[in-house]
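Asker: just coords:
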């Protein structure tokens, strides 16, 4: 099969949901037995989002091969079976860096380096490389039409239609149809102007997907079709829904996949969306609910914890429970105390960097341990649990991480180079800090689980692959003392030197991992750690309710 390219652009306003729309379309095409992948083109000049504040950009999604990528790649993996890699996300910064490196090496033979053709050619090369081995390549262009930053990307996808053939390319434009309450109308003019802007670049959209909080009438659909030169059946209404996992079924019901397949000359079976229908049914028919407290410092922007939030929802589907997530600022706990955590069925502390709010997280871990409330710690969430255990159980009063206090008495969490020599031997702590740059442990790493540990029973196997994004590790210098105090190490890294999972044997359910299990959770296949966590929350709720009933 000749490779087909579907380019997805956005207009009117940003944050319309291009990533989720692209993922939903890919899910339908995958359900038609096509080999699909998705590429995200980001117009910012940063090399990758790894150094961008979560407040600005949301979470950093880590791929199996260790790339720090846009959060949309998380949506892609949650909707399709294809695993993303560093080839599935690239930025303007990466493109210009590559072109400038080639220029310095003389690869352009002294030619004047320009946006066209050198930048655009590089973009096209990246798209072709990212789509290698797949039948269908969906390419999402970040930003909106009209942005200066996006112009080289838009010019590149215009050129691709000429080079690979218009019959092998398809353009989808996502726009907003605002609803004016005073007149009771959905307005089409912003969409018309957005398409006009796209046409000025030389791109005629084949499909318009119109976002709105109201349904689009036949008259409005016909008007958009006429003014935007798009067939009426290719004007798709995407009304706001209460779950993103309804979108594949919603789009298929309007025949968008049939239109795409016919336009691209694809011969494939009808899409079988039974898995997505099951997800929708599970979501609509819970048998109970639990309330989970997620303690972090970016609670004003839930996208900073997007994969964790979705993984909790997936675990709810697995257990047929509605998961109510209460976002709690860890600094509020420092000020107001742990009374904020009352009435929760479980506590989760996600990953993060920096000292701000850490003491509130340590207080939360202590509360969960002492009150026997189910606890799941992820990355920093594991480290604060370890610090709390060291301080209040193992008698290491000033235990801390060297990330926060470089000269603490008990550095139970530290950089590897601070307590291990090049041969891997444990040495005395050294005051000289190692460089921060290039020392992150990223991507999938093998973990050996301890037989009969809670983690091993949840996974149902001895070895697992999980994704990491961190720099500091559990300090092996203090491991024997911590284990003697009752800590159980339930998983080690492949070389058995680094702690990956900890548990408290005398607690109903207290597990923390150095890796990020949320990156491997999907609505069709909930992650075992999250599924076990939500199940334990439900058990805790039942036990608490029974005790309260007996007291009454």
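Answerer: The structure has been received and is ready for your questions. For clarity, every value in this text was computed on a predicted model and none was experimentally measured. Residues are numbered from 1 along each chain as shown.

Asker: From now on I want contacts and neighbour counts done on CA atoms only, so please keep to that.
Answerer: OK.

Asker: and the closest residue to residue 474 other than its chain neighbours, which of the three is it?
Answerer: Closest residue to residue 474 apart from its sequence neighbours, by Cα to Cα, 6 or more residues apart in numbering: residue 413 at 4.6 Å. Residue 413 carries the three-state label strand when classified by DSSP: H, G, I helix; E, B strand; the rest coil.

Asker: just checking, residue 413 touches residue 473?
Answerer: Yes: proximity of residue 413 to residue 473 meets the contact threshold set by Cα atoms under 8 Å, at 5.5 Å.

Asker: The two: which is more packed in?
Answerer: Higher neighbour count among residue 413 and residue 473: residue 413, with 25 against 21, using other Cα atoms under 10 Å.

Asker: which other residues reach stretch 176-184?
Answerer: 11-13, 16, 185-188, 190-191, 210-214 (Cα atoms under 8 Å, 6 or more residues apart in numbering).

Asker: Put this next to the first one:
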């Protein structure tokens, strides 16, 4: 029977519950245990698919097409276990399902209430498909004390009674702030936070204390005494130089040992941490350095491109080089050639990521032109590939009016709304005026690569599967004209209808992909496209 670890947070948000969950999962996995990590999100959106990246960061997409919280990206990168639709649930999804059941009469006339109906749905989500696991880590989003999270904390309380205390452990993250004027670390916020969650019936077994300075033994003793935990269970969590150092740091502090102790497990093998040591050695001792210019529209919030950033780091790990990312607002390049050159010339490679909407599109197209003409390595992802096709249509295929219907009516729809496509479930159809949420081409789809293409040599195969998240596609009607202009369609959907990859054979490294390869990159298994892209940037750096 699986054991359950519930991760909560108090005092303030952004304390790193997602990294804690991912790191703890990696540490238990390194000891030989089979682990799964799940995320409970208290907000009322059904999923984050329609939320602004500035509000919520990136939307992480799973193989089975779920639009989920970005923390699931941490879970996958740290454990290598692919997440599923069942690994992320929101209050909105729970309430939607409950109301649907009530309308059907499933509750047989009962009054539908938070307890037991909402809490039962939460518990069912936590317990589903866990039979073959050793540990299930459940992260509760938000901050204890928020009204939205109360049903989830209550569900935890009930689960701890249902399963037995020897089958569940509570890990609570808190803040131990440094008050500069007083020259002291303050433990009172942690005491109040633990009192808050304990008043709801959940007594933490382990405390992870975020702080700027090491916590003295005397302060740990005070926290332990007032929070009713052993002093060894007060774990210091200092800022790390890299997120990939966090599992090593937490192991040194004894986090995994304390969690196992709380379960009464005394004979667990030590974790095999050699691969984590190797990652940090590569990050700490690079043999080169490259600068990547990322031309996007959400660059004001790095979490909007979280998986992209990590995939670039993974490409650096693969080549043992340091990757510097120059985040560039695409709007800066609209109608300003001088500024464009000044910003992009120091970059050894240019990447145009995905996004939605017209804002900044002309700046992205100008960046593509710069990379094509200057022979600078270029990587276009999703909308970035579409902008590369529009740029090629305008400047190398002679289609001056080339554009996308996403931005309005156009006489030359090089990119258009996709209304139907084939999936494993059969023909999928979407209406132009339909809902935005959950209606895109989502999840893993296969593609066929041309045998003599650059991408086939990078992948080492002609059959690939990658994750998608988009509702517009490059119009295959323009394929002959674009290829005449030098932009080759080197990857297509298996039925030959949907373009998946374009490249320029006369360019050192020019690739655009309709999918999101960053979602499948791992520190121990960097995505081949990112590894090759960083290698091309390294070659470019030696030419400058």
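Answerer: Cool, got the structure. Everything numeric here is computed off the predicted structure, so don't read it as measured data.

Asker: Give me the TM-score for this pair.
Answerer: Overlay of the two chains. TM-score (TM-score structural alignment, normalised by the length of structure 2): 0.96; 532 aligned residues with a Cα RMSD of 1.6 Å.

Asker: picking up where we left off before, against residue 473 of structure 2, how distant is the aligned residue in structure 2 for the residue nearest to residue 474 of structure 1?
Answerer: Under the alignment defined by TM-score structural alignment, residue 413 of structure 1 corresponds to residue 415 in structure 2. Applying Cα to Cα, to the nearest Å, the value for residue 415 of structure 2 to residue 473 of structure 2 is 5 Å.

Asker: so what sits against both of those two?
Answerer: With the criterion set as Cα under 8 Å, 6+ apart, the overlap between the contacts of residue 415 of structure 2 and residue 473 is residue 386.

Asker: Contacts for the host helix or strand of residue 342 of structure 2 next, please.
Answerer: Following DSSP states H and E, one finds residue 342 of structure 2 within helix 337-344. Taking Cα under 8 Å, 6+ apart as the criterion, the residues outside helix 337-344 of structure 2 that touch it are 293, 328, 332, 333, 350, 366, 367, 370.

Asker: Give the aligned range of the helix or strand just after it in structure 1.
Answerer: Toward the C-terminal end, the helix or strand that comes next after helix 337-344 of structure 2 (DSSP H and E) is strand 349-352. Residue correspondence for strand 349-352 of structure 2 in structure 1, counting by TM-score structural alignment: residues 346-349.

Asker: separation between the residue nearest the centre of structure 1 and residue 52 of structure 1?
Answerer: For structure 1, the residue whose C-alpha lies nearest the mean C-alpha position (Cα atoms, centre = their mean) is residue 74; its distance is 3.5 Å. Residue 74 of structure 1 sits 17 Å away from residue 52 of structure 1, going by Cα to Cα.

Asker: on that earlier part again, including distance to residue 304 of structure 2 and secondary structure, could the contacts of helix 337-344 of structure 2 go into a markdown table?
Answerer: Formatted as a markdown table, the entries for those read as follows, by distance: Cα to Cα, whole Å; DSSP: H, G, I helix; E, B strand; the rest coil:
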| residue | distance to residue 304 of structure 2 | secondary structure |
| --- | --- | --- |
| 293 | 16 | strand |
| 328 | 13 | strand |
| 332 | 19 | helix |
| 333 | 20 | helix |
| 350 | 18 | strand |
| 366 | 22 | helix |
| 367 | 20 | helix |
| 370 | 25 | helix |
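
Asker: The residue nearest to residue 30 of structure 2 when sequence neighbours are not counted: neighbouring residues, count only.
Answerer: If you skip the residues right next to it in sequence, residue 30 of structure 2 has residue 271 as its closest partner in space, 4.6 Å away by Cα to Cα, 6+ apart. When neighbours are counted by other Cα under 10 Å, residue 271 of structure 2 registers 16.

Asker: isn't residue 383 of structure 2 right up against residue 516?
Answerer: No: judged on Cα under 8 Å, residue 383 of structure 2 makes no contact with residue 516 at a distance of 10.1 Å.

Asker: the more surrounded of the two?
Answerer: Between residue 383 of structure 2 and residue 516, counted using other Cα under 10 Å, the more crowded position is residue 383 (27 against 24).

Asker: give the contact list for the more buried one.
Answerer: Contacts for residue 383 of structure 2 were tallied using Cα under 8 Å, 6+ apart; they are 352, 353, 354, 355, 356, 514.

Asker: The fourth one looks like it's in a helix, true?
Answerer: No: Residue 355 of structure 2 is assigned coil when assessed by three-state DSSP, not a helix.

Asker: for the helix holding residue 342 of structure 2, which positions count as buried?
Answerer: In terms of neighbour count (16 or more other Cα atoms under 10 Å), helix 337-344 of structure 2 has its buried residues at 340, 344.
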